[in-house]
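**Q** my questions are about this predicted structure, shown below with the sequence.
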Amino acid sequence: MHNDVLDLRSLAVPVIAAPMAGGPSTPELAAAATNAGGLGFLAAGYLTAETLAERIAAARALTSGPLGVNLFVPQASVAAHDAIHRYAATLEDEASRYHAKLGEPRYDDDHWAAKLEVVMDLRPDVVSFTFGLPDAEQCSRLRALGIATVATVTTLAEGEAAVARGVDVLAAQGPNAGGHRGTLDAAATPPTQPLDQLLRATTIRLGVPVIAAGGLMTAVDVADVLAYGAVAAQLGTAFLLADEAGSSPVHRAALQDPQFGETAVTRCFSGRYARGLRNRFIDEHDAAAPFGYPEIHYLTSPLRAAAVRAGDPHGVNVWAGTGFRKAKAAPVADIIASVA
């Protein structure tokens, strides 16, 4: 890694608070993770560029340490119009149930260019990428500004592609991760290779620092991935119940509700594979859900918002990794102390 960008091996505590788009990630959570000696991330997904800039400023006001920002890389749509139309028809009962209208299944690039300008202007210490890779020119521009680049990968081949683009660090995401899988091919079945095997392959073969992510919840989990060669452990689900997290009351309650015993990987909420608590919506709609991110995300968004307003965890994506039962309601500093 270049000397002028943050070396993740220099963190006092090798723990990263993962970016969790859609609510859980807050400036308070990111700053608290950094203040505890780790590295906090802001999630840019679904935000406007202006809101992202405001959140970076808010986090900066709460910490003098390093901060990361995660961007969703836009990809060509894999949606088929007729498949989405058929899926929408199967969701009419959900719309009636929650007194909501289905959303417009549109494609957008999540304000990619504008957010890239924001991070180049405000210069967080680290920028990570999910769903796709920055190009070589973007990597070199970020590095010239003193910004370390991290690519989320789920296979050795994806890691090789990322290193070829010039990223500084890889975030190797294993199959137990909560929320969206970082698989670069949006229409591929997410790999099931265990995290320890992915870590061994990427750390031995690729010659760049590797962050371990996916299902890490405890001090033993963190120690294990560090022993396998990771420079840091990235935890998301472990922070969903944190005092500083923006998780909705419905999300918090469901994570602690004994009726939810397992997670499932589904594309029924967003058109892209993601892991969350298995609930009624998944049971009823998973089989019919086509590919199509972000089109399906926008189609189901009003339903999910209405389910949250109704306090119903069975109509919304409750993203969580496989170890969700071990999540604790506590300040971020206490959670980091317990895993470090």
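**A** All right, it came through fine.
**Q** from here on, contacts and neighbour counts on C-alpha atoms
**A** Will do.
**Q** Leu42 belongs to a strand, doesn't it?
**A** Yes: counting by DSSP: H, G, I helix; E, B strand; the rest coil, Leu42 falls inside a strand.
**Q** once you drop chain neighbours, what's closest to it?
**A** Closest residue in space to Leu42, ignoring its immediate chain neighbours: Val69 at 4.7 Å, by Cα to Cα, 6 or more residues apart in numbering.
**Q** repeat that for Asp7.
**A** Met1 (7.0 Å).
**Q** so what touches stretch 329-339?
**A** Stretch 329-339 is contacted from outside by 15, 29, 32-33, 35-36, 38, 217-220, 222, 238-239, 241-244, 328, using Cα atoms under 8 Å, 6 or more residues apart in numbering.
**Q** of those, buried ones?
**A** Buried members of those, scored by 16 or more other Cα atoms under 10 Å, are 15, 29, 32-33, 35-36, 38, 217-218, 222, 238-239, 241-244, 328.
**Q** neighbours around Leu303, how many?
**A** 26 (other Cα atoms under 10 Å).
**Q** Trp319 now?
**A** Residues within reach of Trp319, counting by other Cα under 10 Å, total 23.
**Q** and here is the other one:
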Amino acid sequence: MSTFLDLDLPVIAAPMAGGAGTPALVRAAAEAGGFGFLAAGYKQPQVLADELAAMKASGVPFGVNLFAPNPVPVDLAAFRRYAEVLAPEAERLGVRLDSTVAVEDDDHWHDKLDLLRANPVPVVSLTFGPASPADLAALRRSGALVVQSVTSVEEAKAAVGVDALAVQAAAAGGHSATFTPARPLATTPIADLVTAVRSATGLPVIAAGGLATAEDVAAVIRAGADAAMVGTVLLRSDEAGTSATHKAALADPARTETVLTHAFTGRPARALRSTFTDQYSEVAPYGYPALHHLTSGLRKAAAAAGDPERLHLWAGTGFRHATEEPAAAILTRLAGRL
């Protein structure tokens, strides 16, 4: 993998959908000798098209990450009950939740595939599940190396026809890449997971999840990873688009732990513990993307109001190592023990 990408630094900036990941962050990773993924998730196709054009004009190599269709249909009665439970939170922030429609879209999957066929990129990664054989073949014909995100040996074995695997441990911040969101995540340490997946598949491996120090990166490379992927440690970097509210929470000494919760989006994701995760993680139904759309307005309002208790404060277990400095300095330091 590192040889294919010709990386001076085998450290990759993870795709962070929702605003934290920016073209500037992807460029900074490449210019430092690493690599970065543009996050296509949640973006309108035209926004992605504009970012692709800007990245291609920059002349640096980059990849694109897609949310593969793997919906978790929500029970409509449970969805409406949850909307009613959240109504006071929304009202406090001046937002009205629409409990009448559970949006079950595919994040413009086919439009984004068409964009990538018309504007090929070196690497495309898939998160939440595998693509259909036909869609995978179309991506391969574009010349892209296809990387599948997996969270277990079983998922790795099911990822047929891809070129490499992004192996994600449960310590990762933000959404888990699991194919089965309602099933509890395994807590296998990332180095052990890398070794097991590499042994089972023989494919190149990118390690992700909780990697926050040079020692962490060196450990996964020793375990057989071709590169390490980091996200949380970049959330406070100069180039990240992380909201001011989120950045402040990451640096708040009063926040000492992360939790896995599906209360914000209906899929498991790791976030800083907050009032919202404490109150709603046990009562939220599974259902993605329906819950994502339900709470989206509430979360945007919380960010704008500087209210961290009702914001999805995505963070991996190494969040204490997130620093305010250029991304290149962070990535270079992470490769310091290689």
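**A** Received, thanks. Since the model is a prediction, treat every value here as computed from it, not as a measurement.
**Q** contacts only, for the aligned partner of Gly45 of structure 1 in structure 2.
**A** Aligned by TM-score structural alignment, Gly45 of structure 1 pairs with Gly41 of structure 2. Going by Cα under 8 Å, 6+ apart, Gly41 of structure 2 touches Ala17, Gly18, Asn65, Leu66, Phe67, Asp107.
**Q** all helices of the stretch 1-150 of structure 2, in order?
**A** 2-5, 23-31, 45-58, 76-92, 109-118, 133-141 (DSSP state H, counting those that start in this stretch).
**Q** please apply the same query to the stretch 201-340 of structure 1.
**A** Using DSSP H, counting those that start in this stretch, helices in the stretch 201-340 of structure 1 cover 219-227, 249-255, 280-285, 295-309, 332-339.
**Q** out of the ones you listed, which is the most enclosed?
**A** Burial of these is given as mean neighbour count (mean count of other Cα atoms under 10 Å); helix 295-309 ranks first at a mean of 22.
**Q** residues in contact with it?
**A** By Cα under 8 Å, 6+ apart, helix 295-309 of structure 1 touches 79, 84, 88, 94-95, 98-107, 248, 250, 268-271, 313-317.
**Q** that one maps to which residues in structure 2?
**A** Helix 295-309 of structure 1 maps onto residues 290-304 of structure 2, going by TM-score structural alignment.
**Q** tell me the contacts of the aligned partner of His180 of structure 1 in structure 2?
**A** In structure 2, the residue matched to His180 of structure 1 (TM-score structural alignment) is His175. Going by Cα under 8 Å, 6+ apart, His175 of structure 2 touches Arg267, Pro268, Ala269, Arg270.
**Q** in a markdown table, list those residues along with distance to Ala118 of structure 2 and neighbour count.
**A** Listed next are the contacts of His175 of structure 2 as a markdown table, based on distance: Cα to Cα, whole Å; neighbours: other Cα atoms under 10 Å:
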| residue | distance to Ala118 of structure 2 | neighbour count |
| --- | --- | --- |
| Arg267 | 31 | 28 |
| Pro268 | 33 | 27 |
| Ala269 | 32 | 27 |
| Arg270 | 35 | 23 |
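**Q** what's the match for Lys101 of structure 1 in structure 2?
**A** That one, Lys101 of structure 1, aligns with Arg96 by TM-score structural alignment.
**Q** what of Ala114 of structure 1?
**A** Matched to structure 2 by TM-score structural alignment, Ala114 of structure 1 sits across from Asp111.
**Q** and Gly323 of structure 1, what is it in contact with?
**A** By Cα under 8 Å, 6+ apart, the neighbours of Gly323 of structure 1 are Asn176, Gly215, Leu216, Met217, Thr237.
**Q** for Thr192 of structure 1, which non-adjacent residue is spatially closest?
**A** The shortest distance from Thr192 of structure 1 to any non-neighbouring residue, by Cα to Cα, 6+ apart, is to Pro175 (5.4 Å).
**Q** that neighbour and Gln197 touch, don't they?
**A** No: Pro175 of structure 1 lies out of contact with Gln197 (Cα atoms under 8 Å); the separation is 11.2 Å.
**Q** between the two, which has more neighbouring residues?
**A** Between Pro175 of structure 1 and Gln197, counted using other Cα under 10 Å, Pro175 has the larger neighbour count: 22 against 14.
**Q** how near is the more buried one to Met1 of structure 1?
**A** From Pro175 of structure 1 across to Met1 of structure 1, the span is 27 Å (Cα to Cα, to the nearest Å).
**Q** how close does Ala54 of structure 2 get to Thr22 of structure 2?
**A** 11 Å.
**Q** quick one: which of the two has more around it?
**A** Thr22 (22 against 13).
**Q** just to check, the more buried one is in contact with Ala40?
**A** No: look at Thr22 of structure 2 against Ala40 with Cα under 8 Å: they stay out of range, at 10.4 Å.
**Q** give the aligned equivalent of Arg81 of structure 2 in structure 1.
**A** Aligned by TM-score structural alignment, Arg81 of structure 2 pairs with Arg86 of structure 1.
**Q** please disregard the earlier target; I meant Val197 of structure 2.
**A** Correspondence of Val197 of structure 2 to structure 1, assessed by TM-score structural alignment: Thr202.
**Q** for its match, which non-adjacent residue is closest in space?
**A** Leu156 (5.8 Å).
**Q** and for the aligned residue in structure 2 for the one you found, the neighbour number?
**A** Per TM-score structural alignment, the equivalent position to Leu156 of structure 1 in structure 2 is Val153. Counted with other Cα under 10 Å, the neighbours of Val153 of structure 2 add up to 19.
**Q** try Pro133 of structure 2
**A** By other Cα under 10 Å, 11 other residues sit near Pro133 of structure 2.
**Q** contact partners for it?
**A** Per Cα under 8 Å, 6+ apart, neighbours of Pro133 of structure 2: none.
**Q** ok, it to Ala159 of structure 2 distance?
**A** 11 Å.
**Q** can you check Pro181 of structure 2 too?
**A** For Pro181 of structure 2, the distance to Ala159 of structure 2 - Cα to Cα - is 17 Å.
**Q** thanks a lot, catch you later.
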